[in-house]
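>>> here is a sequence together with a model predicted from it:
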Amino acid sequence: MTGPFRWNKWLPPAVAACLFLIIWQLSTVWFDVQKWILPSPVQIIQEGIAQWPRVWMHTMATLQLTLIGFAAGIGIGFITAILLHLFPLIKSACYPFLILTQNIPIIALAPLLLIWFGLGPFPRIIIIIIVCFFPVTISTLNGLKQTDTNMLRYMAMSGASKRQIFGKLELPHAIPSLFSGLKISATYSVMAAFIAEWLSASEGIGTYMRTANSAFRADRVFIGIVIIVCFSMILFGCIVLLEKWLLRWKTSQG
């Protein structure tokens, strides 16, 4: 089988994960590790089944928050990259501040956002946007910048306008770089949502894990970790599949 579901691609990590879980389970039994210190995989699964209605409610809250922030971050990052590319003066003036946004600790920024925008979901969405837009902006800018100079000269000599050069040459050429930024943002968005919920929220996986951590319920903390990892992998996989489909369609159209 070809494509992303080839056995030779997924079998080795699957076997390694199974071996890791088996060793983990046997170690907790042999060394009689306390549940509040390190629960076994079986105990985590049992607690996940028992807590499923509550976990599902928190998962849906995190899912909604992540998708809204991720979509907004993509849009803002893409538009920012286009503006910086088309207007070099704006790029030279704003690029340092673009870098600065990634050097401000989220933990330090979150209290300010709460003061400015209240306790609703809007401050948490802003946190996700700040984390997500930067990879999309930088990767798209690099893709636009690396357009074939020979093709640029050819289209300019052919009488193509700047709009035609951008829409038919530069933007299509930047699509692979754009998807590189989307993959990074996809994983960052889930982590940003978790941090935002941990700092200030009444629902979501971050809130669930904060409560579990306060109660020394390590099994519930691991449930939250598993959900975050799975959600990140699913979102990343969706971006990969979309990239394969879009680039294949683009190639067939070309």
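Looks like it came in fine.

>>> from here on, contacts and neighbour counts on C-alpha atoms
OK.

>>> and the gap between residue 174 and residue 240?
The gap separating residue 174 from residue 240 is 16 Å, by Cα to Cα, to the nearest Å.

>>> take a look at this one as well, against the first:
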Amino acid sequence: MSVRSRRLHKKWRDGIPNLIFLFLCLAVWQISVDFFKLPLWLMPSPAAVIKAFWRTRELLWSHTLTTIWETTTGFILSIALSLVAGLAMVLSPMAKRLFYPLLIVSQTVPLIAVAPLLILWLGYGLLPKILTVVIVCFFPITVSLIEGLEVSDDDLLNLLKSMGASRWQMLYMIRWPNALPSFFAGLKIAATYSVMGAVIGEWLGASSGLGVYLTRSSHSFRTDQVFAAIVAITLLSLFYFVLITGIRRLALPWLNTKQE
């Protein structure tokens, strides 16, 4: 058996308990709904959720496309802004003293309080939702990048400095490669938050998106469709997480080999 086959076999073997646990949870859910004869508006069964998912698949997909566009655009913008802010605060101690406390304080303001202001100032278009995603993703990416850039081998930095290396050369040769694992860890955290940010923006005011679908289904007491929207949001969040994980494996093959 090849090394790749052994890895796939190990992943499949490790995933079996998770699949069994998921199946048991769904079975208990289905049996409980049937046994207690719970109404659809109160608690739909897994079978009812699957039927709602399939019945409204075209409408659900159209709303999902809007959320995908908002999430992807906001996520890319947050990465770009985090790179600029992180590098600036690492290379300039003055910039870090000025802006890092503001970065921390910004996280004390609830997103549910900021999103309505964005809609009030920018309208009901895509821009407020994209900015909501940026606000959600910017903090974990920036903090992870700063932590990774600052945790470097001082001996290597002093060696390069003694050889006349500039700050940019030390950043490129030592700091940036050393920061990549932490940077990707921040990306994975932000990836799970990004869809949530878009949905919150849509929930507060939009014409399309999974947040709109969720709100309309809730107002019409279609709890099965609410659960279908939750499933779609969960799958979309998992997609972004798996995507970042795959990019990390391609970008850091040496780290994957070390971990395995």
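Good, I have the coordinates. Just so you know, these numbers come straight off a predicted model, no measurement behind them.

>>> TM value for the aligned chains?
Between these two chains, after superposing, the TM-score reads 0.95 (TM-score structural alignment, normalised by the length of the first structure); 252 aligned residues with a Cα RMSD of 1.6 Å.

>>> can you tell me the SS state at residue 144 of the second structure?
Here residue 144 of the second structure is recorded as helix under DSSP: H, G, I helix; E, B strand; the rest coil.

>>> tell me the contacts of the residue mapped onto it from the first structure?
Taking TM-score structural alignment as the criterion, the aligned counterpart of residue 144 of the second structure in the first structure is residue 139. Going by Cα atoms under 8 Å, 6 or more residues apart in numbering, residue 139 of the first structure touches 177-178, 180-181.

>>> apply 6 Å and report the result again.
177-178, 181 (Cα atoms under 6 Å, 6 or more residues apart in numbering).

>>> from the residues you listed, pick the one nearest residue 73 of the first structure.
If you rank those by distance to residue 73 of the first structure using Cα to Cα, residue 181 comes first, at 11.1 Å.

>>> and the counterpart of that closest one in the second structure, how far from residue 143 of the second structure?
Aligned against the second structure by TM-score structural alignment, residue 181 of the first structure finds its counterpart in residue 186. As judged by Cα to Cα, residue 186 of the second structure and residue 143 of the second structure stand 8 Å apart.

>>> residue 51 of the second structure and residue 225 of the second structure: what is the separation?
Using Cα to Cα, which is the criterion applied here, residue 51 of the second structure is 9 Å from residue 225 of the second structure.

>>> the more surrounded of these two?
residue 225 (27 against 15; other Cα atoms under 10 Å).

>>> just give me the match in the second structure for residue 33 of the first structure.
Match for residue 33 of the first structure (TM-score structural alignment): residue 38.

>>> just say helix, strand or coil for its match.
Put simply, residue 38 of the second structure is coil when judged by three-state DSSP.

>>> what residue of the first structure takes the place of residue 156 of the second structure?
So, by TM-score structural alignment, residue 156 of the second structure is matched to residue 151.

>>> just residue 24 of the second structure next, same as before
Here residue 24 of the second structure is matched to residue 19 in the first structure, going by TM-score structural alignment.

>>> mind checking the SS state of residue 131 of the second structure?
Going by three-state DSSP: residue 131 of the second structure is helix.

>>> and it, how close does it get to residue 137 of the second structure?
For residue 131 of the second structure relative to residue 137 of the second structure (Cα to Cα), the value is 10 Å.
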